[in-house]
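K.L.:
A structural model of the following input is requested.
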Amino acid sequence: MTSPTDTVLSDLDTDRAHRIYRHLHAHPELSMQEHATADLVAAELEELGIGHFRCGGTGVVGVIRNGDGPVVAFRADTDGLPIAEDTGLEYASTATGTLEDGTVVPVMHGCGHDTHVTSLLSAARALTSHPDTWSGTLVLVFQPGEEVAAGARAMVDDGLWERAPLPEVVLGQHVMPLRSGTVDISHGVAMAMADALRVTVYGKQSHGSRPQSSIDPIVLGAHVIARLQTIVSRELDPRTPAVVTSGTFHAGLKENIIPDRAEFTLNIRTFEPEVRERVLAAVRRIVSGEAAVSGAPEPLVEEIYSFPRCHNDPVQAARVESALRDGLGEGNVSVAEPVMGSEDFGLLGEAVGVPSVFWMFGGFDLAPGEEAPVNHSPDFAPAMGPALATGTRAAVAAILAYLGTDPRG
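P.N.:
A predicted model of the protein is given here:
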């Protein structure tokens, strides 16, 4: 028997979806700069007759009202990354963008947000073409700035839930290096919280031949970074997941000058709020303590960004899981452990006390034992047709779990 998802997707215009995807992939934009992407989304919603408004700067919100019923929100993120694409695709990005500090960088959809946008637009097109299969209100949230944990907050602060109908659940998904046609979903914690810090340690500048006249910030910084690794290995229960990574270190201008400062950045990932607070407190204690031992001034610790919790409400996750199994096939849906990647998606529901559900879908045609390129790599390129088919089907199946009017009873 044909499933409701099959009915909704029976006459989907895949050629149009592919054209949209290729355009988005070739024209990515940096976080909170997604102006052309927002224009494209707005134009597509206008063509479908879907009312919409701008929100959070470069965010777009569409509202489809189709009779009585629940209100469900579905989010797709829109921003690209400062990566030089190396996929070899004929529609590969050659775009550039400008960071906040004025640096011009290459830009790529290296995390698949073009897949997310196109899948949600396709789901909206399919649902508006089959209004007899569902009833209620669907809020389409095209969110900017996910990569810098700024977009969800910007939309909430700009009155998202005062301007759009308040949903009973917020749904979202992410393409991953998994086999197309498959979905992973977690119950409870779905993704890690993430905190990024910039640390500046100060010393005393001197000639390289006179180290006794200096306070060496490079040595100080090296000791701090080495000691930070003991937080996970020596301060947390071995059964408690956490990551403390230093991704950059900058100091000095010449090999024979001991500089007066060094700067490094940290990326911290945790699953539980109490663990997050413990790790952050330990970071600040170690940074301050090592400076004191070195006789150096108090360092400066600045927050770069902070990703909120991405938590799947267990009851709603079970409901979505059942719908995904119905829509994609029983053997194509797995209950998965949470991942250390991070998302600001959870804030959209958390800000108004609404449950949310987030899952991962596969976007690659993989042979047994074959591995796909990982997100944020220069060769990350989901297989266009299979990835969009999976993302669109998963979105429709999950939405119908709340809004569907299944004639099978």
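
K.L.:
contacts and neighbour counts: CA atoms only from here.
P.N.:
Will do.

K.L.:
and the residue sitting nearest the centre point of the chain, which of the three is it?
P.N.:
Closest to where the C-alpha atoms of the chain average out (Cα atoms, centre = their mean) is residue 343, at 4.1 Å. Taken by DSSP: H, G, I helix; E, B strand; the rest coil, the conformation at residue 343 corresponds to coil.

K.L.:
go ahead and confirm it touches residue 148.
P.N.:
No: Residue 343 lies out of contact with residue 148 (Cα atoms under 8 Å); the separation is 9.4 Å.

K.L.:
following the helix ranked longest in the chain, which helix or strand shows up next?
P.N.:
For the chain, the helix with the greatest residue count under DSSP state H is helix 273-294. Following helix 273-294 in sequence order, the next helix or strand is strand 300-307 (DSSP states H and E).

K.L.:
give me the angle between that following strand and helix 273-294.
P.N.:
160 degrees (axes from the mean of the first three to the mean of the last three Cα atoms, to 10 degrees).

K.L.:
show me what strand 300-307 is packed against.
P.N.:
With contacts taken as 3 or more Cα pairs under 8 Å, 6 or more residues apart in numbering; DSSP states H and E, strand 300-307 sits against strand 193-202.

K.L.:
this one next, for a side-by-side:
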Amino acid sequence: MTMNSEGLPLKQAIEAGVDAAFGEVQALYRHLHQYPELPFQEHETAARLAAALEALGFEVTRGVGGTGVVALLRNGEGPTVLLRGDMDALPIEEQTGLDYASRVTAMGVDGKPVPVMHACGHDLHSSCAVGAGAVLAGLQARWRGTLMVVCQPAEEIFGGARAMLDDGLYTRFARPDVVLGQHNMPALAGTVGHIAGSAMAAATTLGVTVHGAGGHGSMPAQTVDPVVIAAHVVTRLQSIVAREVPPEETVVVTVGKLHAGTQGNIIPHSAELEINVRSFDDALHRQVLAAIERIIRAECEAGRSPRPPEFRVLSETVAMHNDPVSTARVREAHRQCFGEARLFAMPRLNGSEDFPYFGKAEAGGFGGDDIPCVYWFIGMTPAERWQATPGESVAEKMRHLEMPHSPYYFPGHAETLRTGMAALAAGALAYLAT
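P.N.:
Reported below is the predicted structural model:
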């Protein structure tokens, strides 16, 4: 992964670096894709990424926040830029038909074996981070500062970013001046999308237990039926968005799981719910969660529940806000690298990420001022299919294409991998270049 870029304009130097590193990075990507690992189980993935970064001359530390990898390339005085790539996979059976498709199974959270697949492209993200590291390692004469590559575990359960921060990411290593990251999306391969300000939603999944007093289905008056209470809860929760959220705000409240009982003539002792909440404002998000708890407690009291409901936070992340000044700076670097025609305006997404913990001092638990974050999107749809997809705008076309978490989703085309490597390198050089 070496190159000589002396005398080349920066755009061509980045392209030459991508060309030089591409073969090894593509091989790395295909191996990671074929052998995915679930959140906080990414031992082999982390080992392979760490070895690749060590070979490039980075100072590498393993086991940060569980299975995370931190790699530093120090190159004199200057800013510190953090490039983040996530690396965990999902419990999905792959249906892509690739020669290197995953056939891996692993133990799921319930202790039962599940198929595992990189259906969100985290293998792509971490490979691109290594590839960008290779490009920048070959361009050290043209920049000053510290490059910090972070391979993060457990993004899919919103656990890895906080785990690494809690393990001293910013105290043991370096506190970055800017945090950069990217995600693939079914936009046109070779294009890069940006959005300043509010970009992705906060998300909380609550587990709730509603208690009753079970008995025979023929004698309901001698029981407290938690199924009826849960049914009222589901119905009443729909009023939060309609009657408690300002109409100009976007909030989603979804009851994705409701389980109770074993057969029709038995009234059970309890009912289990899982509730997912998404919004773009952290304060409003807390307000909605408080409303959910208030409603559930009130319905349990109205239904004569023998004891209060139980609440558990199963997963949680804050809203993503791209710093506008930093986003403009990175976008300009991408314009110079790719040209204006290859950039697009990314619509705001109701999906969620734990990436913002790296920038929000209070939420991330690291104190001091917030750190500017920029998170952009790289397209993965081949040109021929993109042209055949209905719609005019990027958002319209994406509605007709597979999204991440589909068993058919495959973002690892050569054009996407090259673009992701170059986008991270160009973003870092927007701060590091001399």
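
K.L.:
TM-score of the superposition?
P.N.:
Superposed pair, TM-score by TM-score structural alignment, normalised by the length of structure 1: 0.95. Supporting alignment: 405 aligned residues with a Cα RMSD of 1.6 Å.

K.L.:
circling back: residues in contact with the counterpart of the residue nearest to the centre of structure 1 in structure 2?
P.N.:
Aligning on TM-score structural alignment places residue 343 of structure 1 opposite residue 353 in structure 2. Contact partners of residue 353 of structure 2, counting by Cα atoms under 8 Å, 6 or more residues apart in numbering, are 155, 156, 158, 200, 201, 202, 317, 318, 320.

K.L.:
next, format those residues as CSV and append neighbour count and distance to residue 247 of structure 2.
P.N.:
Formatted as CSV, these follow (neighbours: other Cα atoms under 10 Å; distance: Cα to Cα, whole Å):
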residue, neighbour count, distance to residue 247 of structure 2
155, 23, 31
156, 20, 30
158, 23, 28
200, 25, 19
201, 27, 17
202, 25, 18
317, 25, 23
318, 26, 21
320, 27, 21
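
K.L.:
tell me where the stretch 201-350 of structure 1 has helices.
P.N.:
Assigned by DSSP state H, counting those that start in this stretch, the helices in the stretch 201-350 of structure 1 fall at 217-230, 273-294, 314-328, 346-350.

K.L.:
where in structure 2 does the second one align, residue-wise?
P.N.:
Aligned by TM-score structural alignment, helix 273-294 of structure 1 falls on residues 282-303 of structure 2.

K.L.:
one more: the first one?
P.N.:
Under TM-score structural alignment, the alignment places helix 217-230 of structure 1 onto residues 226-239 of structure 2.

K.L.:
give me the mean deviation of that stretch from structure 1.
P.N.:
Here the mean offset of stretch 226-239 of structure 2 against structure 1 after fitting is 1.3 Å, by mean Cα distance after the TM-score superposition for structure 1.

K.L.:
in that stretch, what's buried?
P.N.:
When burial is assessed from 16 or more other Cα atoms under 10 Å, stretch 226-239 of structure 2 yields the following buried residues: 226, 227, 229, 230, 232, 233, 234, 237.

K.L.:
from residue 129 of structure 2, how far off is the third one?
P.N.:
Between residue 229 of structure 2 and residue 129 of structure 2 the computed distance is 49 Å (Cα to Cα, to the nearest Å).

K.L.:
now the longest helix along structure 2 and helix 324-338, what's the angle there?
P.N.:
Identified as the longest helix of structure 2 according to DSSP H is helix 10-34. Relative orientation of helix 10-34 of structure 2 and helix 324-338, computed by the same axes, to 10 degrees: 100 degrees.
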